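Novice: build the 3D model from these lines:
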Amino acid sequence: MEANVLERLPEPIILKRLMRIQAALNIILCQDEWLRYHSFVPEWDEGVGMAKIDNGAGDHLLILFSSAGCIIKGFDHESELSPYAQDEHKVWQGIYDDAPKELLSLLNDDAIEQDDVTFCIWRETSDTNWHKGKVEVPEGASDGTDFLIGCIFHTPEDFAEFAKGYFELSLSLDIVAKIYDDAPITAEMIKLLNPDCDVKEVLQELKSLHL
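Specialist: The predicted structure is shown next:
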């Protein structure tokens, strides 16, 4: 199952595009930034972009993009591998051990909470595959990889289904598909997706994504 999860991840450049698209849709659908499920900051640090998935229930996925490659930190708060589930609060053995130092250093920021982790996945620029640390997961336990990587919606259909449950909005699949196809986002599209939003405010915020 784990191999299948890694195989589901696209190349970093495609993953970055997907995360930016989902962040744009979240901006349109939810004016409260702290309630958004997907977000993206093109310049989190110099030369580093950051995507985040936060379900508001204590689980998150952070994806950092740089010229050196891409590193993904996942945290499932119910996982047995969580530092909070152990007698001694520490990162589960093996999660970060094999990660390239240059990519791992991207997580060295207080705002990222590096130790709040149950799995780590990475891919250097020269790699052709994604990698994950050699971790002994107890029988019957889960590190949250399948769950959290599954929150990256590869198709407009998947995103529309998610939005119906999370935002309680029935979206025009045609418009969502256009955004997934990199069509310029217009005021009309925004209004059709979310009639209650402030269109000017949304358009202004969308500029920050460097679409």
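Novice: hey, let's count contacts and neighbours off CA atoms from now on
Specialist: Fine.
Novice: all helices of the protein, in order?
Specialist: Secondary structure of the chain (DSSP state H): helices at 2-8, 12-29, 101-104, 145-149, 156-166, 173-180, 187-193, 199-207.
Novice: contacts for the fifth one?
Specialist: Counting contacts by CA atoms under 8 Å, 6 or more residues apart in numbering, the residues outside helix 156-166 that touch it are Gln22, Phe153, Leu169, Ser170, Leu171, Leu173, Val176, Ala177, Tyr180.
Novice: swap in the second one?
Specialist: Around helix 12-29, the neighbours that count as contacts under CA under 8 Å, 6+ apart are 9, 33, 36-40, 51, 65, 69-70, 123, 152-154, 159, 167, 179-180, 182, 190, 193-194, 197, 202, 205-206, 209, 211.
Novice: ok, the contacts of helix 156-166 vs Glu78, which is closest?
Specialist: Phe153 (22.1 Å; CA to CA).
Novice: quick check: closest non-adjacent residue to the closest one.
Specialist: Closest residue to Phe153 in three dimensions, ignoring its sequence neighbours and counting by CA to CA, 6 or more residues apart in numbering: Phe159, at 5.5 Å.
Novice: touching, Leu103 and Lys73? I think so.
Specialist: No: under the contact definition of CA atoms under 8 Å, Leu103 does not touch Lys73, with a separation of 11.1 Å.
Novice: of those two, who's got more company?
Specialist: Neighbour totals were compared for Leu103 and Lys73, and Lys73 leads with 26 against 21 (other CA atoms under 10 Å).
Novice: identify the residues contacting Phe153.
Specialist: Going by CA under 8 Å, 6+ apart, Phe153 touches Leu18, Gln22, Phe159.
Novice: who wins for most neighbours among these?
Specialist: Using other CA under 10 Å as the neighbour definition, the contacts of Phe153 reach their maximum at Gln22, which records 25 neighbours.
Novice: separation between that one and Leu173?
Specialist: Distance of Gln22 to Leu173, given as CA to CA, to the nearest Å: 14 Å.
Novice: this one next, for a side-by-side:
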Amino acid sequence: MRAVHNSSLPSVLECLRRSQSLALMDALLSPEWEYRYYSFNSGWSESEQMASMRDGSGDHYFMLFTGGGAVAKCFAHEIGAPQRVPVSLTDLQHVIPERYQSFLREPAFLMDELSLLIWFDVEQQLWLQLSPEESITDPPADSLMKMLSAPQPGAYVAWAREYFESDTPSEAVAAIFAHQPLTEALVAAFNDDVSLLDVQEECRDIGYPVAVR
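Specialist: Sure, this is the predicted structure:
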């Protein structure tokens, strides 16, 4: 078991902002929460925010933003047992920094289902991931977080077309990724059956800005 550099993720701040954007776009396209992939809780605690992804088939990730850093776990159920990280909670506690220890003990994060553990090393200013002794190149679990590192809106547009059967304009997706304040026009670009008023509470929960009328 060893920690290796993960170069696929952007900065912690960019991960946070993109997580908020993904959660908002899913909320606009799917008013029913149970059909969404992405969610974001800006008030997980007084000092923490949490992003998650669930695909409905068992694959998921949870990412906790805390103290200027972040830690995440991924689970891809189709990864064979030899590829999973075969470690106990005690083993993990010896590897990741003290600032992230509470993440390992949080029942909501399902630590018994672990394919990949990633954290941001604040001192070194880089992402590290926990890998088995025999490193796996581009592990499938890492691909669960591809939307966080996709630089252009096209990836989400293509995914939403397939999953939600929605032809969302790339300009609207780019605007949300840029954290432009949400307007009635932006809402309608995603879903003309939803109004700005309908998603006001969602925006508060996510921490996404809304245009002042």
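Novice: specify which member of the contacts of Phe153 of the first structure is nearest to Asn4 of the first structure.
Specialist: Leu18 (18.9 Å).
Novice: which residue in the second structure lines up with that closest one?
Specialist: Pairing criterion TM-score structural alignment: the partner of Leu18 of the first structure within the second structure is identified as Arg18.
Novice: report the separation between that match and Ser135 of the second structure.
Specialist: Separation of Arg18 of the second structure from Ser135 of the second structure (CA to CA) stands at 28 Å.
Novice: so what does Arg123 of the first structure match up with in the second structure?
Specialist: Per TM-score structural alignment, Arg123 of the first structure is aligned with Phe120.
Novice: so what's that match closest to, chain neighbours aside?
Specialist: Across the structure, with CA to CA, 6+ apart as the measure, the residue nearest Phe120 of the second structure apart from its sequence neighbours is Trp127 (4.3 Å).
Novice: now Met145 of the second structure
Specialist: Tyr61 (7.8 Å).
Novice: follow-up on the earlier one: I'd say the match of Arg123 of the first structure and Gly68 touch.
Specialist: No: proximity of Phe120 of the second structure to Gly68 does not meet the contact threshold set by CA under 8 Å, at 9.1 Å.
Novice: of those two, who's got more company?
Specialist: In this comparison of Phe120 of the second structure against Gly68, neighbours counted by other CA under 10 Å, the higher total goes to Phe120 at 25 against 12.
Novice: what about the residue nearest to Cys74 of the second structure when sequence neighbours are not counted, how many neighbours?
Specialist: Taking CA to CA, 6+ apart as the measure, Cys74 of the second structure lies nearest to Tyr61, with 4.3 Å between them; neighbours along the chain are not counted. As a burial measure, the neighbour count of Tyr61 of the second structure was computed by other CA under 10 Å and equals 26.
Novice: circling back: would you point out the most distant pair within the contacts of helix 156-166 of the first structure?
Specialist: Across the contacts of helix 156-166 of the first structure (CA to CA), the longest gap, 17.8 Å, separates Leu169 and Tyr180.
Novice: neighbour-wise, which of these two wins?
Specialist: For Leu169 of the first structure and Tyr180, the more surrounded residue by other CA under 10 Å is Tyr180, and the numbers stand at 19 against 15.
Novice: let's have the contacts of helix 156-166 of the first structure in a markdown table, adding distance to Ser79 of the first structure.
Specialist: Output for the contacts of helix 156-166 of the first structure, formatted as a markdown table (distance: CA to CA, whole Å):
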| residue | distance to Ser79 of the first structure |
| --- | --- |
| Gln22 | 26 |
| Phe153 | 22 |
| Leu169 | 30 |
| Ser170 | 32 |
| Leu171 | 33 |
| Leu173 | 34 |
| Val176 | 33 |
| Ala177 | 34 |
| Tyr180 | 32 |
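Novice: let me know the closest of these to Lys134 of the first structure.
Specialist: Nearest member of the contacts of helix 156-166 of the first structure to Lys134 of the first structure, counting by CA to CA, is Phe153, at 26.4 Å.
Novice: Gly47 of the first structure versus the closest one, what's the distance?
Specialist: From Phe153 of the first structure across to Gly47 of the first structure, the span is 25 Å (CA to CA).
Novice: with Phe75 of the first structure instead?
Specialist: Between Phe75 of the first structure and Gly47 of the first structure the computed distance is 24 Å (CA to CA).
Novice: those two: who's more crowded?
Specialist: Residue environment comparison for Phe75 of the first structure versus Gly47 gives the larger neighbour count to Phe75, 26 against 11, counting by other CA under 10 Å.
Novice: surely the more buried one meets Ala57?
Specialist: No: the pair formed by Phe75 of the first structure and Ala57 falls short of the contact definition of CA under 8 Å, at 11.1 Å.
Novice: what is in contact with these two at once?
Specialist: Taking CA under 8 Å, 6+ apart as the contact criterion, Phe75 of the first structure and Ala57 have no common neighbours.
Novice: can you tell me the closest non-neighbouring residue to whichever residue in the first structure pairs up with Leu104 of the second structure?
Specialist: Residue pairing (TM-score structural alignment): Leu104 of the second structure is matched to Leu107 of the first structure. Of all residues beyond its chain neighbours, the one nearest Leu107 of the first structure is Gln114 (5.7 Å), with distances taken as CA to CA, 6+ apart.
Novice: cool, thanks, signing off.
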